[in-house]
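Sequence and predicted model, in that order:
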Amino acid sequence: MFISSIAVSGLDFVRQVKFRELICYVVDCWDGPEDDPIVYHGYTLTTKILFRDIIVDAIKPYAFHVSSYPVILSLENHCSEKQQEVLARHLAEVLGEQLYTDPVDENLEFLPSPETLMGKIIVKAKKMKSNLKTSVHEYESSSEEEYDGEMEKPVTTLKEKKTISEGLSNLVNLCQGIHFQDFETSKLTGKCYEMASFSEAKSEKLIATKGVEFVEYNTRQLSRIYPSAKRTSSSNFKPIQFWNVGCQMVALNYQTGKKPVFINEAKFKQNGGCGYILKPEILRDISLNYDPNAIQDDRQVLSPLYQKTLRLEIISGQHIPKPDQEFDGDIVDPYVKVKILGHPQDNQTMKTDVVKDNGFNPRWDCEMKFSVKLPQLAMVHLIVKDDNKNVTLGTYALPFESLTQGYRHVYLMDYTRTFVSPASLFVHVSIIS
């Protein structure tokens, strides 16, 4: 399954938990004053807030506000042993029966269905090994590959032995954080409840060099992708390349929205917006021999039986706004750009002609045809732009397989997924298998 995931911190956390269809919340925990842990993105410019306030004001009241499916609280643990015990105490005292605490069977072959864990909060963190109190704890936000001379390394060393608190370790079961060694080792000894985290840089290298192995790995174990430590302003990467290899949790920074977050939210509107999406068959069945990098040597991605043709007619627009929805300024010269985003062989862009001086009811009557080899992975992104200022006036995106055929009005949004009312496009959609 794909699992809707974010990395948020500070006061924005409460708003994101309350109003988003999210399942995995990544929380950076650090030692705080008066032995009370705090949350913020280390080495970035984000606000600091008490961990307990996150649990009391956001997770407890709003974790199941949108969906009853299980929530994963992914703790990036940078705390001392003493403050880890405080973390564990806050979780147990505040969340109570919502906290999933059943021990995991070490011989478990498959993770339980989300349907069996409704209303439960699962803690993801590193776990103390049997009969051992210490374990090598690697700070995931400061791994070696993130630093190539462009910025100063944090004081923290790459392999610093940290004590894992027994109290916190006892709360970890179905999502046990581990250090990824290689795909061969994972195939031989990995457990379904062990979960590795990969930086965007490391993930990109693995996709480029061992894409097929990465897909296979994600059929057995969970993986989480997190933003580079160089993103001190909490900017974002493009998530689609990681979905293309089946990475379940692609954690974006929600403090800064824009296109990556917009695409992420469009994808997770599927399945009733519950935060879980069943991965397509090509990412679940390795016998299909799906290759995420087939474009590099012109190999056929998969059987042509998957291929579909999208015929999209952009007919007209209604009430297209001026830039930033202002009333003053020049009349816009709108045109529509349509992008297919997905497997590299499917990425393509087409656009209409420009209609001069008409944002009220521009007419394009433009027919576009897109051949899509892997519609299961594809997103369709429509963007209305002003030819004068080259700015986006409105946009909409949805998964290819969520398209409905026939005449449709597409109600435009901005990149915060707020509707730009009453702006819309009038289109006709047909799909040929």
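Here it is on my side, so go on.

C-alpha only now, for contacts and for neighbours.
Noted.

Residue 353 against residue 335, yeah?
Yes: using C-alpha atoms under 8 Å, residue 353 is in contact with residue 335, at 6.0 Å.

who's more crowded, the two?
residue 335 (24 against 15; other C-alpha atoms under 10 Å).

Quick check: the gap between that one and residue 40.
41 Å (C-alpha to C-alpha, to the nearest Å).

Below is an additional structure, to be compared with the one above:
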Amino acid sequence: MNKINNYGVNLLVYGVLLDVKLHKMKRTQIILLLSPNEVRMIQMFDSQGTFSTYFDLTQISDIQQKEESQLKIINTKGDYIKLYFESSFQLITLKEGLDYLIKEANRIQKQLDSYNQIWSSALKLITKADIDMNNKLNFKEFQFLIGELQIEIPERKLIQVFEKNQKNNQLDETTLYKLLMDITRRHELKELYQKYSSKQEGMFEDPLQAMLMTDKDLQQFYKIEQGQIDYQAKRKLYNFYDFQNIIFSEENQIFQQKPIDQSQPITKYLINSSHNTYLERNQLTGESSCFAYQDAFKMGFKCVELDCWDGDDGEPKVTHGHTLVNDIKLKDVIITVREFAFYKDNNPAILSLEMHCCLKQQKRIAEILQSILGEMLFVIKDYKQEKFSTLQQLQRKVLVKYKADDHFLQEKLQTHSSTLFYTQSHDDMLIKFEDNDNQNIQSNIKQFSQTLDEQHHKKICRELLDITSLYAVQLKLDKKPELVWIVSSVSEDKIQDIIKKNHGKFQEYVDNYFVRIYPLGLRFDSSNYDPFPSWTAGAQMVALNIQTKDLFMLQNYGMFLNSSYVLKSNQDMKMNIYVRIISATNLVWEDDKRRQEEIVDPYIKIRIAGNHDDVNKSDKWRTEVVQDNGYHPIFNYQCVIQLRHAQQDVIYIQAYSYSILGDSLLGQYCLSPLNLRTGYRIVPLLNSQFKPLSNSYVLMHIKIEY
């Protein structure tokens, strides 16, 4: 660690006074101090000692820097802390120290989780509960700890437990450890552990403590129950809590990563696509930011949208025109593309340019793209190529989507066809139907499109056309395009009519040419639409508003969890999935205040989204409600999921708390059936913003018949 890192760490070890704005609170001066009792926690308190809270270093999801004076630290719940600095040197020093402490905290967390997951979580809760910082808990602090664990224990019984175990009206760490181990034992694993434990050792009051699992026992368990013949045990003997930690470890998740075929043209894939990517909130008053592009790429989105407008200083900007949305420099967006486009994988990124700039600033955009992206920028070498380049050939390449120009493409194709494509300035207006009843409408559309075409030629930019690899054109299903490097954009309300009237032709068309679907312009709240009808029909880019984390976005998350490009398949895959929802762990309210005031009444439901045949035939599967137990509810619910088009489906699991006033979401997860692992597996729940919930799981048993 260099000198600046040492100094930065020391600042946090001994305490540093900064201007700080906590999530939903006013800016004030606060002391930041590395907790002396728990090195994975930063303690924050004001100089008068009237306010104190903690920030968990292992729960930091992102650190964003604004210029040279501000850091924004965001946790997995979406809460943030803004730190304000007097100089860039102070910012850099503290940031490097913070980066080092975060790495150390995550290293320690991983070690503790592998050794004892229960105690790892409890240590941080004890630190939060230990208000007087003496490494012991009085009754009020113990009551706070139990509340954080979401365990419903009547106060009278809690007092009895405390009185039985206290020394000098306090519980020390050893006593707390024993109490928490008793409380957190996963009894539902008892029979499974006993079934595979072959070694008996000593005499204990608790039979489980007398049984041990050998490395051979554990490997046998994985072979028979988990379907993993290559599992290698890491040590010779395992007790019950070791086995429990293995079951609830990250390596035992329900999701299994699978390799994808990269040999096909990219028109053969569904592509993780976003709409109005620059927005952090709605499209009328929301804030736009380069951080929104960062988030999109980190989530695995590969097609991002840039609404380009003229900047007052001659520098093009990205914004939502004619609204209250703020501007960001296009140059800054392209730098973000260069730095983050391949954050999750190396699959190609697509920049969808919605152009509103004058010719001069369009030329500036071409300069920016070439100078910043350099070799990343994919440029067409053979315009007469009959099939699009393959996914393998386009690894770590950036493709630009821009409006087509007939004269330019005629030149490249060496053809004299009078009209290859209509200019696509208004996508909704330019869809060609094969319905005779629409002749009058089509005539009006053609007249309108010709007017647009005249305006279009005055504003077209040769420099941008030269580096474009996806030319936006009108969708025509009755004529085979003369160019493979094209894309047609269609709004969500039009696509269903097109598919209904031209289903066969549409599926044949999208086998070789791109179609992009985008939300209806009337969705001012940036809500989303069902992506599955378009995916099922074969449309490659189904763009959603990623700033809105709704059910359709959850389904999108599951569809592209394995890869940002999903190979389309015409072969139906049939699956019978036998599911047992056994139990859950740490189901809590997202809101910290509500967590202290109210215990959850959880239940789990499981659903199918995708091909309408599978969805229509599916039942509504859900467990019974377990009263007053969010920490460790037992469900033991069974169901059978029958799928006929598994390659077109996703399974999503949601945890709710029941209420007569309306149920509340506690956690969720989604994945493709093709990525399911069999055996006893954990589902790692996500919060409402799709961030991982700490130690929040559903334990399930999965069996699959093909």
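That came through fine. Because the structure is predicted, anything quoted here is derived from the model rather than measured.

downstream neighbour of the strand or helix carrying residue 136 of structure 1 in the secondary structure list?
Residue 136 of structure 1 belongs to strand 134-137 when assigned by DSSP states H and E. Per DSSP H and E, the first helix or strand lying C-terminal to strand 134-137 of structure 1 is strand 160-163.

mind checking how far that next one is from the chain centre?
A distance of 29 Å separates the centroid of the chain from that of strand 160-163 of structure 1, by C-alpha atoms, centre = their mean, to the nearest Å.

neighbouring contacts of that strand?
80, 81, 133, 134, 135, 136, 137, 138 (C-alpha atoms under 8 Å, 6 or more residues apart in numbering).

The stretch 101-250 of structure 1: strands as residue ranges?
Ranges of strands in the stretch 101-250 of structure 1, per DSSP state E, counting those that start in this stretch, are 121-126, 134-137, 160-163, 172-178, 194-199, 222-226, 249-250.

in a helix, that's where residue 14 of structure 1 is, yeah?
Yes: secondary structure of residue 14 of structure 1 (DSSP: H, G, I helix; E, B strand; the rest coil): part of a helix.

What's the local residue count around it?
For residue 14 of structure 1, using other C-alpha under 10 Å, the count is 21.

so the closest residue to it other than its chain neighbours, which of the three states?
If the residues on either side of it in the chain are set aside, residue 14 of structure 1 comes closest to residue 58, at 4.7 Å by C-alpha to C-alpha, 6 or more residues apart in numbering. Taken by three-state DSSP, the conformation at residue 58 of structure 1 corresponds to helix.

so what's residue 58 of structure 1 up against?
Residue 58 of structure 1 neighbours (C-alpha under 8 Å, 6+ apart): 13, 14, 15, 17, 18.

Of those residues, which count as buried by neighbour count?
13, 14, 17, 18 (16 or more other C-alpha atoms under 10 Å).

Give the equivalent position in structure 2 for the first one.
Under the alignment by TM-score structural alignment, residue 13 of structure 1 pairs with residue 292 in structure 2.

burial measure for residue 531 of structure 2, as a count.
Neighbours around residue 531 of structure 2, by other C-alpha under 10 Å: 23.

Revised request: answer the last question for residue 171 of structure 1.
Neighbours of residue 171 of structure 1 using other C-alpha under 10 Å come to 22.

Hmm, residue 192 and residue 111 of structure 1 touching each other?
Yes: between residue 111 of structure 1 and residue 192 there is a contact under C-alpha under 8 Å: 6.4 Å.

how close does the equivalent of residue 402 of structure 1 over in structure 2 sit to residue 475 of structure 2?
Per TM-score structural alignment, the equivalent position to residue 402 of structure 1 in structure 2 is residue 675. Distance of residue 675 of structure 2 to residue 475 of structure 2, computed by C-alpha to C-alpha: 34 Å.

Just give me the longest helix of structure 2.
In structure 2, taking DSSP state H as the definition, the longest helix is helix 88-129.

so that helix matches what in structure 1?
Going by TM-score structural alignment, helix 88-129 of structure 2 lines up with nothing in structure 1.

before we move on, back to that, number of nearby residues for the match of residue 402 of structure 1?
Neighbours around residue 675 of structure 2, by other C-alpha under 10 Å: 16.

Residue 206 of structure 1 now?
Under the criterion other C-alpha under 10 Å, the count of neighbours that residue 206 of structure 1 has is 17.

What does it correspond to in structure 2?
Checking TM-score structural alignment: residue 206 of structure 1 goes with residue 498.

One more: residue 257 of structure 1?
Residue 257 of structure 1 maps onto residue 549 in structure 2, by TM-score structural alignment.

same thing with residue 29 of structure 1?
By TM-score structural alignment, residue 29 of structure 1 lines up with residue 308.

tell me the contacts of that match?
Contacts of residue 308 of structure 2 (C-alpha under 8 Å, 6+ apart): 316, 317, 318, 319, 330, 353, 354, 355, 356, 357.

what do you get for residue 245 of structure 2?
So residue 245 of structure 2 contacts 113, 114, 115, 116, 117 (C-alpha under 8 Å, 6+ apart).

just residue 64 of structure 2 next, same as before
With C-alpha under 8 Å, 6+ apart, residue 64 of structure 2 has these contacts: 71, 72, 73, 291.

what about 7 Å?
71, 72, 73 (C-alpha atoms under 7 Å, 6 or more residues apart in numbering).

For the second one, which non-adjacent residue is spatially closest?
Beyond its immediate neighbours in the sequence, the residue positioned closest to residue 72 of structure 2 (C-alpha to C-alpha, 6+ apart) is residue 82, lying 4.5 Å away.

Surely that neighbour is in a strand?
Yes: assigned with three-state DSSP, residue 82 of structure 2 falls within a strand.

Please tell me how far it sits from residue 701 of structure 2.
43 Å.

for structure 2, longest strand please?
strand 692-705 (DSSP state E).

okay, that one sits on what stretch of structure 1?
By TM-score structural alignment, strand 692-705 of structure 2 lines up with residues 419-432 in structure 1.

Look at the equivalent of residue 180 of structure 1 over in structure 2 and say how many residues are nearby.
Under the alignment (TM-score structural alignment), residue 180 of structure 1 pairs with residue 475 of structure 2. For residue 475 of structure 2, the neighbour count with other C-alpha under 10 Å is 26.
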